[in-house]
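In: I'll drop the sequence and a predicted model, then ask my questions.
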Amino acid sequence: MMVVQMGLDSSSYLSLWGLWVVFLFQPASAIMIPCPRGGMVYKNGCFGFFSVRLNWERAEVACQTFGLNGHLASVHDPREQKAIAKYIKQVNVAGLPVWLGLHDAKRGSSKLSRQFKWTDGSRVPYMPWNIGEPDGGTYELCVELGSSAFDVLNDQSCERQQPYLCRFEI
C-alpha cells in the first residue's frame, strides 16, 4: 500500500484510513466523514491535494481509494474554480500543474470531435480553457490545472507524472 500525503502531513491520511476502518463496521446512517486536515471543504465536498506525482489514470485510482465517492476533482462554476485555485496555491509548494478529473473519453482528434467528461459523472457546463486549448488532439486526452494561477485548463498527455486534486463526499 502506498501512503500519500494530502495537504500538509501523513497524519491526515492515517486519520482518513482510520475513519474507513470505522466505516466498515458502522451502519451508513451513523457515519459522517470529516474532511481530513490539510483538505478544503467546499459545498458538500472535500478537496485534497496530493503532491505525489502520478499519471492521470493512477491518480484517479488513488482518489477512488482514499475517500467516499472519491474521484479526481471536477470544477462546476467560477466560484468553485476560484476556491480551488486559492487552495492549490497554498498547498502546491512546487507550483506544478495538477491533474483534474476531466478527460476526453472519446479520444477525439479535432476540437470539434472532442468529448470531455468528468470522472465523477457530473455535467460539464463550465470549462475555463487556457487560450488556444484544448490543442493536443489524440495525444493530450487528460486535463490539468495549469498556469501559476491554477485558474485555467490545459489538455495534457495522460502519461505525464504530476500532483493531483481529489474530491470526496462528506
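Out: Happy to help now that I have it.
In: going forward, measure contacts between C-alpha atoms and count neighbours the same way
Out: OK.
In: Could you list the buried residues of whichever strand in the chain runs longest?
Out: Of all the segments of type strand in the chain, defined by DSSP state E, the longest one is strand 45-54. For strand 45-54, the neighbour count (16 or more other CA atoms under 10 Å) marks 45-51, 53-54 as buried.
In: Mind putting those residues into a markdown table with distance to residue 92?
Out: Converted to a markdown table, the buried residues of strand 45-54 look like this (distance: CA to CA, whole Å):
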| residue | distance to residue 92 |
| --- | --- |
| 45 | 19 |
| 46 | 17 |
| 47 | 13 |
| 48 | 11 |
| 49 | 8 |
| 50 | 9 |
| 51 | 7 |
| 53 | 12 |
| 54 | 15 |
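In: All the strands of the chain, in order from the start?
Out: Along the chain, counting by DSSP E, strands occupy 40-42, 45-54, 71-72, 98-104, 116-118, 142-146, 152-156, 162-169.
In: okay if I get those strands as JSON lines plus distance to residue 126?
Out: JSON lines is the format used below for those (distance: least, CA to CA, whole Å):
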{"stretch": "strand 40-42", "distance to residue 126": "17"}
{"stretch": "strand 45-54", "distance to residue 126": "18"}
{"stretch": "strand 71-72", "distance to residue 126": "16"}
{"stretch": "strand 98-104", "distance to residue 126": "11"}
{"stretch": "strand 116-118", "distance to residue 126": "11"}
{"stretch": "strand 142-146", "distance to residue 126": "13"}
{"stretch": "strand 152-156", "distance to residue 126": "11"}
{"stretch": "strand 162-169", "distance to residue 126": "17"}
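In: ok, and here's another one to check against it:
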Amino acid sequence: MMGKVSTQWIFFTLFCITLGISCPQGWELRDSRCYYFSTEEMTWENAQESCQNLNANLVTIDNAAEQNYLWANRRREDSIIIGFNDRHEEGTFVWIDGSPVEYKNWGSGQPDNYENEDCVELYDEIHGDWNDISCDKTLLYICEKGKPLA
C-alpha cells in the first residue's frame, strides 16, 4: 500500500510540476489544492475574511484522507476552525464555499448547539473530530484554494 501511495504522490507531483501548478509561498500543495495553515488565532468571521484576503476560503473537508492530512499538518496541537457552519439556519450545516456536504466527522454527541454554537472546529481533545463552537471563539484556522468546482 505504501509503495502505491508513494508512486501516486510522485506522479501527482511530477504532473503538477509539468503543468506549472504550485502554491504561493507559505502554502502547501495537496491534490491540486493549496492550504494555508495559520499560526494566528482568530474568530470564525475574521478567519474567513483573512482567507478571502488571500483569495481563498476557510477549508472544506471532502473525505477522511483530507481530514487526516489537515489534522496531521496543523501548526500546533490545538483545535482548528473549518468552513462548516449553520449560521444562517440552525441545524443545517453548510460549507462556506457552497460545496456539497458529502463528509462529516462529528464527535460523539455533536453538534449540540451548546449556548448557540454555529461554527465548527476540528477539536483537539477528541483527535480532530468535529465540534460545534461559538463563532466568537478564537482558534487557528486553515484556508484552502484551488478546489475543483463541483
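Out: Yep, it's here. Not measured: the values here are computed from a predicted model.
In: In structure 2, what sits opposite residue 54 of structure 1 in the alignment?
Out: Using TM-score structural alignment, the equivalent of residue 54 of structure 1 in structure 2 is residue 42.
In: Ok, residue 160 of structure 1 next?
Out: Counting by TM-score structural alignment, residue 160 of structure 1 corresponds to residue 137 in structure 2.
In: now its match: how far from residue 87 of structure 2?
Out: From residue 137 of structure 2 across to residue 87 of structure 2, the span is 14 Å (CA to CA, to the nearest Å).
In: next one: residue 37 of structure 2
Out: Residue 37 of structure 2 is 23 Å from residue 87 of structure 2, where distance means CA to CA.
In: One more: residue 101 of structure 2?
Out: With CA to CA as the criterion, residue 101 of structure 2 and residue 87 of structure 2 are 15 Å apart.
In: Identify each buried residue in stretch 125-135 of structure 2, please.
Out: For stretch 125-135 of structure 2, burial by neighbour count (16+ other CA under 10 Å) applies to 128-135.
In: Now distance to residue 81 of structure 2 too, for those, in TSV please.
Out: Shown next, in TSV, are these (distance: CA to CA, whole Å):
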residue	distance to residue 81 of structure 2
128	11
129	12
130	10
131	10
132	10
133	9
134	11
135	9
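In: returning to what we had before: run a quick neighbour tally on the residue nearest to the match of residue 54 of structure 1 when sequence neighbours are not counted.
Out: Excluding the flanking residues, the one nearest residue 42 of structure 2 by CA to CA, 6 or more residues apart in numbering is residue 138, at 4.5 Å. Look at residue 138 of structure 2: counted by other CA atoms under 10 Å, it has 18 neighbours.
In: so who does residue 138 of structure 2 touch?
Out: Contacts for residue 138 of structure 2 (CA atoms under 8 Å, 6 or more residues apart in numbering) come out as 41-44.
In: go with 6 Å
Out: With contact set as CA atoms under 6 Å, 6 or more residues apart in numbering, residue 138 of structure 2 has these partners: 41-43.
In: Now do residue 79 of structure 1 against residue 151 of structure 1, distance only.
Out: Using CA to CA, residue 79 of structure 1 is found at 11 Å from residue 151 of structure 1.
In: for residue 82 of structure 1, same thing?
Out: Using CA to CA, we find residue 82 of structure 1 at a distance of 7 Å from residue 151 of structure 1.
In: so where do the helices sit in structure 2?
Out: 2-19, 44-53, 64-72 (DSSP state H).
In: Share the number of residues neighbouring the aligned residue in structure 1 for residue 61 of structure 2, please.
Out: Counting by TM-score structural alignment, residue 61 of structure 2 corresponds to residue 75 in structure 1. Using other CA under 10 Å, residue 75 of structure 1 is surrounded by 22 other residues.
In: do residue 24 of structure 2 as well
Out: For residue 24 of structure 2, the count of nearby residues is 11 (other CA under 10 Å).
In: counterpart of it in structure 1?
Out: In structure 1, the residue equivalent to residue 24 of structure 2 is residue 36, according to TM-score structural alignment.
In: Contacts only, for that match.
Out: residue 12.
In: Cool, thanks, signing off.
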